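S.K.: take this sequence and fold it.
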Amino acid sequence: MVRINLLPPEIIEKRIFEKRFAWVLLAGAVTFAVIAVVWVFLQWQVSQKNNELQQNLATYQQVQAQAEAFKVFELKESELAAVRATADKALAARVDWARITNEISLILPPEAWLTAMEADEESGLSMIGHILDSPTDIPDAGHKAVAKLLFRLADLELVENVWLISSVKSVETESEAHLLDFEVSTGLKKPAAPVTTSSVPAPPAQSTQ
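M.R.: Now for the predicted structure:
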């Protein structure tokens, strides 16, 4: 069976154009829909990143606030370390009078006693006293009891430069028989100031995202 198309060519071309235009519109609509979906997805990602950024900024501000609060303790620790260093230096340079007098009382022979003692950080110690002189010393002018006291003083850790100023026999009376009047001076050792270092901990490292 033979089909004969009696439509003019213009009408046929118009119908073909209409069909092509419909396909073009459909392709454009699909493309627009794809672009719209992609745009929405990208906007959602940007929103998520903005939310993360805001959370990170809030966390950073909290950490920064905590760090500022800890700076107060850091300053207090620095001040405490400075005060401790000053106190250590002052205490190290001072003379331990309690220790010195206690040690002198321990090494002082039982036959000796002090009648006067002057103490000064710069000039040292000056002691005046009496000591029993053994009548059996030969020769009697040896003053061995005073010499024993000098040796004991020289062995003290905080005492140096022990000097005998004088050692004479007391007036021969019934109450003062066999007594020696002595005067001794010594220098004082001052311990060296300890080397102090700061113990302030370094602030924690802060990281930003």
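S.K.: switch to C-alpha atoms for all contacts and neighbour counts from now on
M.R.: Noted.
S.K.: do you know how far Glu122 is from Arg15?
M.R.: According to CA to CA, to the nearest Å, Glu122 and Arg15 sit 124 Å apart.
S.K.: and these two? Which one has more around it.
M.R.: Arg15 (12 against 9; other CA atoms under 10 Å).
S.K.: contacts for stretch 169-176, please.
M.R.: 177-181 (CA atoms under 8 Å, 6 or more residues apart in numbering).
S.K.: among those, name the buried ones.
M.R.: Among the contacts of stretch 169-176, those classed as buried by 16 or more other CA atoms under 10 Å are 178-181.
S.K.: does Ala119 fall in a helix, a strand, or a coil region?
M.R.: Three-state assignment for Ala119 (DSSP: H, G, I helix; E, B strand; the rest coil): strand.
S.K.: that one: how many residues sit nearby?
M.R.: Close neighbours of Ala119, defined as other CA under 10 Å, add up to 16.
S.K.: that one touches Ile100, doesn't it?
M.R.: No - proximity of Ala119 to Ile100 does not meet the contact threshold set by CA atoms under 8 Å, at 10.3 Å.
S.K.: to check against the first, give me the structure of this:
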Amino acid sequence: MSTLTKSREEAAQTVLIPRVNLLPPEIAEATRFDQMKRIMAASIVGVFGVVILAAVVASFQVSAAQSELADAQATGTSLQNQVSQFTDVPKVFAEVQSAQAQLSSAMGNEVRWSTYLGDLSLTIPRNVGLTSMTIRQDPTAPVTSALGATGIATVSFEGQASSSKSVATFLDSLAKQKGYIDPYFTNATKSTGADAKNLVTFSASVTVTDEAKSGRFTQKASK
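M.R.: Predicted structure coming up:
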């Protein structure tokens, strides 16, 4: 017997048994409904978890934002307190400027006479001696020199010299001083008599100009 014939006989002997679903339709439908409920429950749980996670993240973000806002408000309060400490600065600055202006007005014509006295002691001729030196200065009243120039003060000298030439030399030394103009003598008398030493008694004056001002207070007020 061939192999093909044997296979055909075995196939003929195979009996097909039909599959019959004995479950009622209601039970099958209930089973499917339960499966759908489980799927929906799982979906709801998943969605609820996502919502909770989003709420937690949002809560952290809100907390961080509130913390940053609190820090910013604290910084603003601190800066405002610092600013309030300097509210009087403009007033104080204005008072300082006013005081400087008053000082400049009161001392703007200051002449450092000590400097001029020191220079005078170094430049006066050896054969000239001074008996007095008078300074006349009025900030509200300018002076006029013998030659018509305007100045801020007048310095008058009285003294004795060995000769009229020595008096002229003294006047020349005054003319070389910074801030002095138009030196001239108002009187010169030569002594006579048995006890006289042929000395010339003289009176002289010089006009002081703005160039003699120290400028100390006006410079400070202008800065």
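S.K.: give the contact list for the residue nearest to Ile128 of the first structure when sequence neighbours are not counted.
M.R.: Closest residue to Ile128 of the first structure apart from its sequence neighbours, by CA to CA, 6 or more residues apart in numbering: Glu183 at 4.5 Å. Shown in contact with Glu183 of the first structure (CA under 8 Å, 6+ apart): 126-129, 164-167.
S.K.: so stretch 110-126 of the second structure matches what in the first structure?
M.R.: With TM-score structural alignment applied, stretch 110-126 of the second structure matches the range 94-110 in the first structure.
S.K.: buried ones in the matching stretch?
M.R.: 95-96, 100, 108-109.
S.K.: remind me, longest helix of the second structure?
M.R.: Counting residues, the longest helix found in the second structure (DSSP state H) is helix 25-85.
S.K.: mean deviation of that helix from the first structure?
M.R.: Superposing on the first structure places helix 25-85 of the second structure at an average distance of 1.9 Å from its equivalents, by mean CA distance after the TM-score superposition for the first structure.
S.K.: how big is the offset of the helix or strand that that helix is followed by relative to the first structure?
M.R.: Going down the chain from helix 25-85 of the second structure, the next helix or strand is helix 89-107, by DSSP states H and E. Superposing on the first structure and averaging over aligned pairs (mean CA distance after the TM-score superposition for the first structure), helix 89-107 of the second structure comes out at 5.5 Å.
S.K.: would you pull up how far helix 89-107 of the second structure lies from the middle of the chain?
M.R.: 18 Å (CA atoms, centre = their mean, to the nearest Å).
S.K.: and it, what does it pack against?
M.R.: For helix 89-107 of the second structure, the packing partners by 3 or more CA pairs under 8 Å, 6 or more residues apart in numbering; DSSP states H and E come out as helix 216-222.
S.K.: remind me what the helix it packs on packs against, helices and strands.
M.R.: So helix 216-222 of the second structure, by 3+ CA pairs under 8 Å, 6+ apart, packs with helix 89-107.
S.K.: just checking, next helix/strand downstream of the helix it packs on?
M.R.: helix 113-123.
S.K.: what's in contact with that next one?
M.R.: Ser173.
S.K.: recalculate using a threshold of 10 Å.
M.R.: The contact list for helix 113-123 of the second structure, computed with CA atoms under 10 Å, 6 or more residues apart in numbering, reads 133, 135, 170, 173-174, 176-179, 212-214.
S.K.: now do the shared contacts for Ala119 and Ile100 of the first structure.
M.R.: The contact lists of Ala119 of the first structure and Ile100 share 125, 188, where a contact means CA under 10 Å, 6+ apart.
S.K.: host element of Thr5 of the second structure?
M.R.: Assessed by DSSP H and E, Thr5 of the second structure sits inside helix 3-13.
S.K.: which residue in the second structure aligns with Leu26 of the first structure?
M.R.: With TM-score structural alignment as the criterion, the equivalent of Leu26 of the first structure in the second structure is Ala42.
S.K.: for Val162 of the first structure, helix, strand, or coil?
M.R.: Assigned state for Val162 of the first structure: strand (three-state reduction, three-state DSSP).
S.K.: just tell me what it corresponds to in the second structure.
M.R.: Checking TM-score structural alignment: Val162 of the first structure goes with Pro183.
S.K.: so its match touches Val167, yeah?
M.R.: No - contact criterion CA atoms under 10 Å: Pro183 of the second structure and Val167 do not qualify, at 11.1 Å.
S.K.: list residues touching both of these two?
M.R.: Joint contacts of Pro183 of the second structure and Val167 (CA under 10 Å, 6+ apart) are 173, 204.
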